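Q: structure for this input, please:
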Amino acid sequence: MSHVPQVKIPATYMRGGTSKGVFFRLDDLPQVAQTPGAARDALLLRVIGSPDPYGKQIDGMGGGVSSNSKSVILSRSTQPDHDVDYLFGQVSIDKPFVDWSGNCGNLTAAVGAFAISAGLVDAERIPQNGTAIVRIWQVNIQKTIIAHIPITDGAVQETGDFELDGVTFPAAEVQVEFMDPADDSGGSMFPTGNLVDDLEVPGIGTLKATMINAGIPTVFVNADDIGYTGTELQDDINGDPKALAMFETLRVHGAVRMGLVQSVEEAGQRQHTPKIAFVAPPRDYVASSGKKVAAGDVDLLVRALSMGKLHHAMMGTAAVAIGTAAAIPGTLVNQAAGGGDRTSVHFGHPSGTLRVGAEATLEGGEWKVVKAVMSRSARVLMEGWVRVPGDAF
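A: Presented below is the predicted three-dimensional model:
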């Protein structure tokens, strides 16, 4: 019996923010996977090690959690005044599915560094020392992102003393600006037209909810309304099947109410978006690292789920949604932070705290956000080739 040999594909394994993913240059992919479709999806699934009924992704590059089950494809930008096109694929762990419906804000921090090192940014845009401004076109959501990449002796600087809760070791700071982060394809960044809605969820009841499409579509509810305090860590929720089922029910009904899908069945197949999060006023808690977070250290508490599980820190795109919603008086996020006008918010998450800034203005009865800003870090973990069986895609 003959067997098809493995093929090897140039790739880089990178950490960006509190996520990890496999990065590819579009031109390095096998020809059949250079265009969207079943072959590309099958290739990425095999690279990451999905679908895996054991949930561990042992036979691939994934880590058995949503923050490590990610892929990125980059190419020189086809858009005017941009350097690189960034396409993100969230790979399902237990299903044969790659979700292309949204961005990864954490891995965005690694995009600029990879683009420079991979020769996707014109040399004249890279200083010998200082900061390179990389103009990123985010293909999934059709938005511009600006990454500020530190450069030393003409190369990307990855080491430094910037500390990010959720990441063990310090690294160089990368500031990321999400320009016009609200989804303007369907009108308002609040798809229902309301800052707060009554969301009817069968089997759960009617909950107050802020549903916003900025950074990534997100459904926010009050922690107290669903029996939580906002101080929960992963084990408090991820080990409770009933709780996970409740959150998924909230999420899929929120997706329908936001107009993202036509039915809850369709929403169940779209795992990456929307996100479901719950907010609470500040209170003391101990983060997963053992770090004590005092109520006075933060403006509010936020916990968010990704791909059906409570995230160990905070998704970057969800942080954009948090910062945007916090800047708009009347949303549940703004209320949890104490209300009023604000241009930044410092929130507590399971691994510690994070600050994100956003400026909102009311124009013609619609809220607009020029940009949201946060700092992350990124680092190359390994580079070379990934190998997959030749008949896998």
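Q: from here on, just use CA atoms for contacts and neighbour counts.
A: Fine.
Q: tell me where the stretch 251-393 of the chain has helices.
A: Ranges of helices in the stretch 251-393 of the chain, per DSSP state H, counting those that start in this stretch, are 264-269, 316-326, 332-336.
Q: from the middle of its chain, how far away would the shortest one be?
A: The one in question is helix 332-336. Put simply, helix 332-336 sits 21 Å off its chain's centre (Cα atoms, centre = their mean, to the nearest Å).
Q: structure for this one too, so we can compare:
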Amino acid sequence: MTQTRIPAVFMRGGTSKALVLKRADLPKDETLWPQIFAAMLGSPDPNLRQLNGMGGGISSLSKICVIGPATRDDADIDYTFAQVGVVDDTVDFSGNCGNMSSAMGPFAYDEGLVDGPRDGEAVVRIHNTNSGKVIVARFPVAQGEAAVTGEVEIPGVTGTGAPVALDFLDPGNTFGRGTLPSGAGSDVLVLADGRQVQVTMIDAAVPAVFVSAADVGGDTGAHPAAIDADAALMARLEEIRQLASVRMGLTDSPQAAAKRIATPKVAMVGPPAAYADLTGATHAAEAQDLQIRMISAGQAHRAVPVTGALALSCAAVVEGSVVAACLAPGADPLALRIGTPSGIVGTGALRDPASGTITAARILRTQRRLMEGRVLVPAPATLSPTETA
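A: Okay, here's the model as predicted:
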């Protein structure tokens, strides 16, 4: 079988990794993209390893990013994100990846797609086509390349790196149904077993639903593997996610929601408590403002998706929300300390006191270009490769 060679860069952005592609190197017919992306990453793989592709067997390592010319005047580039299933070949374009957003500005700068200083600080305005929102990335550059060495340490990544500051402008209402699609800071969902759970459904950076861990028999200090292994808990959280999808107007049925793996995200939240992260390091309750365990594409995340952290920080400033009820006394909404499986993550949101609108959310990440070359994809009959192996 012939294979198609497609130029690609393999990058880490925050606590995720992805193949980064240029739109010009892909078929103009975007209906062909899912098949190509799944093949690139080695999906589907019921063994959870993606050995026949570039994926890493978990949701944070099964991602594709596509960069192209900006289609709006207030941006420098367009960025489209695809979350690729691991055990199946689902390719979901419904949400953004905040972690990989941190690599898009540096990619565009290094590829010469945007202008910027040879030395100093580059600023790239990124139009995320999934959410329709603009993200402003600021990062240091040296000798015409995005810097990768620095003193910033983020939970879940060994070592330190150069900072990438991400400002998610006007993060609410990515799907046109309002920041609070139900119009309330909290709602009650009734599960199939009759259990009533209070949730906060918010669309800020990404559609998400938050529930108190105590209401679903969960633990926000638990190891992700323990959460994955608790089939009853995972089923309960998936049921909440599907019900919220319908209530938020994202899908018209739980069955449709089940096929939409990327959004809404679902997370358990709880008040600060001492816990050990994945490295074994302990974190005192006093070092946190709240805790989170988020499910991403059917798996407990090993840290927290950036968009999930931003949605959490936005929900924290909503009066009466499940998230606000978990906050430590005196918590600063502009500098929240979130206890995640990989350690403490800092993020924050700014809300206009007059209008109540969430105007911006910010987080600090690091990134690194890991490999550049071409990714080989078995060429199906529907493709007309320009170059085959």
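Q: list the TM-score for the superposed pair.
A: Once the chains are laid over each other, their TM-score by TM-score structural alignment, normalised by the length of structure 2 reads 0.95; 381 aligned residues with a Cα RMSD of 1.5 Å.
Q: can you add distance to R15 of structure 1 and give the helices of the stretch 251-393 of structure 1 back as a markdown table?
A: Output for the helices of the stretch 251-393 of structure 1, formatted as a markdown table (distance: least, Cα to Cα, whole Å):
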| stretch | distance to R15 of structure 1 |
| --- | --- |
| helix 264-269 | 27 |
| helix 316-326 | 13 |
| helix 332-336 | 29 |
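Q: deepest of these, which one?
A: helix 316-326 (a mean of 29; mean count of other Cα atoms under 10 Å).
Q: structure 2: matching residues for that one?
A: Mapping helix 316-326 of structure 1 onto structure 2 (TM-score structural alignment) gives residues 306-316.
Q: touching, Q57 of structure 1 and S50? I think so.
A: Yes - at 6.2 Å, Q57 of structure 1 and S50 qualify as touching, with contact defined as Cα atoms under 8 Å.
Q: overlap in contacts, the two.
A: I93 (Cα atoms under 8 Å, 6 or more residues apart in numbering).
Q: ok, these two, which is more surrounded?
A: S50 (29 against 24; other Cα atoms under 10 Å).
Q: coming back round to it: how close does the match of helix 316-326 of structure 1 sit to structure 1?
A: Taken against structure 1, stretch 306-316 of structure 2 registers an average deviation of 0.7 Å after superposition, with mean Cα distance after the TM-score superposition for structure 1.
Q: show me what that stretch is in contact with.
A: 96-99, 200, 202-208, 265, 294, 321, 323-324, 327, 333, 336, 347-350, 358, 361-363.
Q: check stretch 264-272 of structure 2 too.
A: Stretch 264-272 of structure 2 has contacts (Cα under 8 Å, 6+ apart) with 206-214, 218-220, 237-238, 240-241, 244-245, 285-286, 288-296, 308, 323, 326-328, 339.
Q: which part of structure 1 matches it?
A: By TM-score structural alignment, stretch 264-272 of structure 2 lines up with residues 274-282 in structure 1.
Q: chain center to that stretch: distance?
A: Offset of stretch 274-282 of structure 1 from its chain centre (Cα atoms, centre = their mean): 15 Å.
Q: which positions in that stretch come out as buried?
A: Neighbour counts using 16 or more other Cα atoms under 10 Å place P274, K275, I276, A277, F278, V279, A280, P281, P282 of stretch 274-282 of structure 1 among the buried residues.
Q: how about stretch 170-185 of structure 2?
A: D170, P171, G172, N173, T174, F175, R177, T179, L180, P181, S182, G185.
Q: out of the residues you listed, who's nearest R23 of structure 2?
A: T174 (22.5 Å; Cα to Cα).
Q: find the nearest non-adjacent residue to the closest one, please.
A: S131 (4.9 Å; Cα to Cα, 6 or more residues apart in numbering).
Q: measure the aligned partner of the one you found in structure 1 to M211 of structure 1 for me?
A: If you follow S131 of structure 2 across to structure 1 using TM-score structural alignment, you land on I141. Noted for I141 of structure 1: a distance of 17 Å to M211 of structure 1, by Cα to Cα, to the nearest Å.
Q: out of these two, which sits in the more crowded spot?
A: Between I141 of structure 1 and M211, counted using other Cα under 10 Å, the more crowded position is M211 (32 against 19).
Q: and that one, that's in a helix?
A: No - going by DSSP: H, G, I helix; E, B strand; the rest coil, the assignment for M211 of structure 1 is strand, not a helix.
Q: translate N96 of structure 2 into the numbering of structure 1.
A: Under the alignment by TM-score structural alignment, N96 of structure 2 pairs with N103 in structure 1.
Q: now do the contacts for K63 of structure 2.
A: Here K63 of structure 2 is in contact with K17, A18, L19, L41, G55, F81, A82, Q83, V84 (Cα under 8 Å, 6+ apart).
Q: residues contacting the equivalent of K292 of structure 1 over in structure 2?
A: Counting by TM-score structural alignment, K292 of structure 1 lines up with T282 in structure 2. By Cα under 8 Å, 6+ apart, the residues touching T282 of structure 2 are A274, Y275, A276.
Q: check S59 of structure 2 too.
A: Contacts of S59 of structure 2 by Cα under 8 Å, 6+ apart are Q83, V84, G85, V86, S296, A297, Q299, H301.
Q: just checking, the first one touches G98?
A: No - under the criterion of Cα under 8 Å, Q83 of structure 2 is not in contact with G98, lying 12.0 Å apart.
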